[in-house]
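Q: Give me the fold of what follows.
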Amino acid sequence: MSYLELSLDLAEDHAALRDSVRRFAIEQVRPTSLLLDKMTPEEVIAPGSPYWTLMKKMYELGYHTVLIPDAYGGLGLDPIANHIFWEEMAYGSVGLAVSLGCAAFGPFICAMMAEDELTEAYITPFVECRDASVMSCWGITEPNHGSDNLMPGGPQFFNPKITQQVKAAKKGDQFVLSGQKSAWISNGTIASNSMLFCNLDPSMGLAGGGICLVDLTQAGVSRGKPLDKLGQRDLPQGEVYFDEAVVPAGHFICDQESYTMITDMVVALANAHMGAFFTGVARSAYDLALQYSTERVQGGKRLCEHPTIQRRLFDMFSKIEASRYLSRAAMVYNMSTTPPNTKYSIASKVFCTQAAFEVASDALQIFGGYGLTKEYPIEKIFRDARAGLIEDGANDSLALHAASDIVREALES
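A: Coordinates of the predicted model:
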């Protein structure tokens, strides 16, 4: 269903984008996601699967380039259009939206600070790709490092006893990579390259890291089996192993001198997008429940005529509207400001994922027993929403990280 746009300044092209992506999400993304949800992880990424059919359609439409500036041949959407796009895409499926976003994230970060060498190696091939054969993954999570890698500036970040498990050793004009990324790497089983977070200087702890773009098709790179999981089963995830794989020195986006600052920027951007994604998830659950409540009869009248259901629907509606305007404001600010104010992106991520989970739970309750069955998509949306409380940093950990900034600023003022 459509929603009332409370911004009276929304441009006509923004509204047109919203409507076109919504149609695509309903007609193409959601049906594909429901098919993929029933498959094994191996079947999802197999050649010819519905995953690849949909990805190719999105690449043909140029959707993979929404984050890439038009100077590099991308669609170059402004921050408001960017939020609209991802909310609508995740309305169809958050797993497929995350996969598309991760496919673009490496080239996107490159485009923000690219040298000619990186443009030729990664940005141009990605923009020109139409068959989904060129895609990135965000190589940050490791077996022993998850949310702690997403909290730059925290006390654990400067402890020399805590370092990234993937190490980069300088040899001439290139680096040699060794170590493992965990099973939670989105697109890890299928990506052609990775925006890789690795350690350059163990004496500095996590702060001694660097970020590079690395070719995953080379010798010395291997993959684990695709992860079998509760929610977002249409998002391929899996381990990536490095055994003396190489990356040219010129393919590093940053070294240890700027790693903390750049990681903070990446977290701000990633968490802002999570807010947009899960606003779409909440809307999808709400719309299904609202429609069902007008059709299902109990106690001699439609569910929507029962006061308890009406109140539940109102609470769901309120959470979605609050999510949209918090997440949109955080995205617009942090995509337009350097350095970003990361606590607002974290607030967006934590609030919107929690709201999506609560809305999906309430929606399932409105469906009653049918909500537990595969007959309706609400049980899938509920599982997908639950993953968001952990994805891109566990909510509890992120909240404490942002709280430390809030307290520090108060003490310094």
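Q: CA atoms for contacts and neighbours, from now on please.
A: Noted.
Q: mind listing what the residue sitting nearest the centre point of the chain touches?
A: Nearest to the geometric centre of the chain sits Val98, at 4.2 Å (C-alpha atoms, centre = their mean). Neighbouring residues of Val98 by C-alpha atoms under 8 Å, 6 or more residues apart in numbering: Ser186, Leu235, Phe277.
Q: Just put those residues in JSON lines and tack on distance to Ala104, secondary structure and neighbour count.
A: As requested, the contacts of Val98 are exported to JSON lines (distance: C-alpha to C-alpha, whole Å; DSSP: H, G, I helix; E, B strand; the rest coil; neighbours: other C-alpha atoms under 10 Å):
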{"residue": "Ser186", "distance to Ala104": "12", "secondary structure": "strand", "neighbour count": "29"}
{"residue": "Leu235", "distance to Ala104": "14", "secondary structure": "coil", "neighbour count": "28"}
{"residue": "Phe277", "distance to Ala104": "15", "secondary structure": "helix", "neighbour count": "32"}
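Q: what about the helices in the stretch 251-400 of the chain?
A: Counting by DSSP state H, counting those that start in this stretch, the stretch 251-400 of the chain has these helices, from start to end: 259-293, 307-334, 342-367, 378-387, 395-412.
Q: In TSV, list those helices along with distance to Lys56.
A: Shown next, in TSV, are these (distance: least, C-alpha to C-alpha, whole Å):
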stretch	distance to Lys56
helix 259-293	21
helix 307-334	27
helix 342-367	28
helix 378-387	23
helix 395-412	33
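Q: Show the end-to-end separation of stretch 145-154, please.
A: This stretch, stretch 145-154, spans 14 Å end to end (C-alpha to C-alpha, to the nearest Å).
Q: quick check, distance from it to the centre of its chain.
A: Centroid separation for stretch 145-154 versus its chain: 17 Å, with C-alpha atoms, centre = their mean, to the nearest Å.
Q: can you list contacts of it?
A: Under C-alpha under 8 Å, 6+ apart, the answer for stretch 145-154 is 140-141, 156-157, 164, 206-207, 260-261, 263-264, 267, 392-394, 397-398, 401.
Q: just the buried members of the residues you listed?
A: Among the contacts of stretch 145-154, those classed as buried by 16 or more other C-alpha atoms under 10 Å are 140-141, 156-157, 164, 206-207, 260-261, 263-264, 267, 392-394, 397-398, 401.
Q: To check against the first, give me the structure of this:
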Amino acid sequence: MVDFSLSEEQLGYVKWAREFAQTHVRPASAKLDRLDDPQDRFPWEILERAHEAGVLQFGLPEAFGGSPVDEVTFCLVMEELGAADVGVAAVVAQYWNATQLIDRWGNDYHRETFIQPYLDKPRTVYAVAMTEANAGIDAHLPYDVPGAGPMLAAVPDGDEIVLNGAKCNISGSHVADVIIVFARTDTTVGLTQGMTAFVVTKDTPGFSVAETFDLVGHRVSPIAEIHFDDCRIPKENQLTPWNGAFAEMARQTVGRHWVGARYLGVGRAAYELALEQVKTRVQGGKPIIEHQMVARQIGDMAMTLEVARNVIWRAAWGSQNPEQADPNVMRMSRVYGSEAAMKVALEAMRLFGARGIRTDSGMEKLVRDAMTGLPPAPLDVSLMVAGQSIAGLR
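A: Below is the predicted model of the structure:
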């Protein structure tokens, strides 16, 4: 039986992350969210504070000045950051994810070139580039035929690899220092047998940011389209075995539930605002929490969040105990965290009444942020894959 009682160490991490989020993330991100130009919204000062506080180095191997923690603890910290701002949580998660992938998939050259030099640079940003304009869900199903999926080309040329193509909707890529890029290295087969991951830095000739997109929520961490035009990198920048990137991804379970955890934070923030509202808002001669319908709504919101949290923690535990893990729970954690955020945020807005749609309430930002959890690796497809797996079709 799995025991999810939190240890003193885990409770300490929650307290640490909550204090950081409330002090440095929430006030600054609320102001950045209102800026007109997406280029101006990136949370540079928060990133510096996160570096100073050790948030970015959280969970890194000891060789990089970190202290490894379990996956449930990662989710605890991600929930706290998400409750303050989902975009900031995404920037931090991308840092954690990319550095862990480089450490696990790479060798000493990769660690010494793409992690070590950046550890003392507070404004370092990492990105992971898979999606293309014509390859979103095809890369996740996967639709495994030649000509489908990511088609950014990587061709050997002497001691170099030449990249040509584009990636689209890549979070943080407009300011990223280091990008893990998934490229097609064999177009005669499907992506499961013909894709390789490489590492590209922003100063590489041939790399450019084509466009940065504005978003309805998640606004401090925009997404962008990036181009590779005869972009030459050393052969040593190859991160996975040749044509072996998909196999490496399939084995990578750590981190997938972080998405659910940060959106759980959004839902929790909306719930906490709504709870305060219904305790103090008086209608019908009494606080509205004393009306039965409102009390039921609060109970339903609390239940939704608790179920989401348990699914996410179970997935996190399973990622470190693969022999006992249920892969469908891994998929569900991302889906349920995102859907719980949307459901709870909308219910919370209703409980605010007309004030909920005012920009000074704080509620409308949470609804906008919750909306951005619905597209990533579209949730219906994740559930479809889970259903096929349960039925024995996968």
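Q: Now the TM-score, please.
A: For these two chains in superposition, a TM-score of 0.94 is obtained (TM-score structural alignment, normalised by the length of structure 2); 391 aligned residues with a C-alpha RMSD of 2.0 Å.
Q: Tell me the counterpart of the residue nearest to the centre of structure 1 in structure 2.
A: Taking TM-score structural alignment, Val98 of structure 1 has Ala90 as its aligned residue in structure 2.
Q: and if you look at Ile185 of structure 1?
A: With TM-score structural alignment as the criterion, the equivalent of Ile185 of structure 1 in structure 2 is Ile170.
Q: what's near enough to touch that match?
A: Counting by C-alpha under 8 Å, 6+ apart, Ile170 of structure 2 touches Ala127, Val128, Ala129, Met130, Thr131, Ile223, Ala224, Glu225, Ile226.
Q: measure the aligned residue in structure 1 for the third one to Leu35 of structure 1 for me?
A: In the superposition onto structure 1, Ala129 of structure 2 corresponds to Gly139 when matched by TM-score structural alignment. When distance is defined by C-alpha to C-alpha, Gly139 of structure 1 is 27 Å away from Leu35 of structure 1.
Q: Counting neighbours, go ahead and name the busier of those two.
A: Neighbour tally, Gly139 of structure 1 and Leu35, criterion other C-alpha atoms under 10 Å: the higher count belongs to Gly139, 29 against 14.
Q: Quick check: the more buried one touching Leu196?
A: Yes. With contacts counted by C-alpha atoms under 8 Å, Gly139 of structure 1 reaches Leu196, the gap being 4.5 Å.
Q: Please identify every residue contacting each of the two.
A: Between them, Gly139 of structure 1 and Leu196 share no contacting residue under C-alpha under 8 Å, 6+ apart.
Q: the strands in the stretch 151-300 of structure 2, which residues?
A: Using DSSP state E, counting those that start in this stretch, the strands of the stretch 151-300 of structure 2 run over 153-157, 160-171, 178-184, 195-201, 207-213, 223-234, 282-283, 286-287.
Q: other SSEs contacting the third one?
A: Applying 3 or more C-alpha pairs under 8 Å, 6 or more residues apart in numbering; DSSP states H and E, one finds that strand 178-184 of structure 2 contacts strand 126-129, strand 153-157, strand 195-201.
Q: Contacts made by the first one with the rest, please.
A: If you take C-alpha under 8 Å, 6+ apart as the criterion, strand 126-129 of structure 2 is touched by 94-95, 98-99, 167, 170-173, 176-182.
Q: same check, this time on stretch 101-108 of structure 2
A: The contact list for stretch 101-108 of structure 2, computed with C-alpha under 8 Å, 6+ apart, reads His110, Arg111, Phe114, Ile115, Leu239, Thr240, Glu248.
Q: so how far is Gly369 of structure 1 from Tyr303 of structure 1?
A: Actually, residue 303 of structure 1 is Leu rather than Tyr. Distance, Leu303 of structure 1 to Gly369 of structure 1, by C-alpha to C-alpha: 14 Å.
Q: More neighbours: which of these two?
A: Shown here are Leu303 of structure 1 and Gly369; by other C-alpha under 10 Å, Leu303 has more neighbours (21 against 9).
Q: Quick check: nearest residue in space to the more buried one, chain neighbours excluded?
A: Excluding the flanking residues, the one nearest Leu303 of structure 1 by C-alpha to C-alpha, 6 or more residues apart in numbering is Ser293, at 4.8 Å.
Q: For that neighbour, what is the corresponding residue in structure 2?
A: Under the alignment (TM-score structural alignment), Ser293 of structure 1 pairs with Val278 of structure 2.
Q: and the gap between the residue nearest to Leu303 of structure 1 and Gly299 of structure 1?
A: From Ser293 of structure 1 over to Gly299 of structure 1 the distance is 13 Å, taken as C-alpha to C-alpha.
Q: So for those two, which residue has more residues nearby?
A: Just comparing Ser293 of structure 1 and Gly299: by other C-alpha under 10 Å the higher neighbour count belongs to Ser293, 22 against 7.
Q: and the more buried one, what is it in contact with?
A: If a contact means C-alpha under 8 Å, 6+ apart, then Ser293 of structure 1 has Arg302, Leu303, Cys304, Ile366, Phe367 as its contacts.
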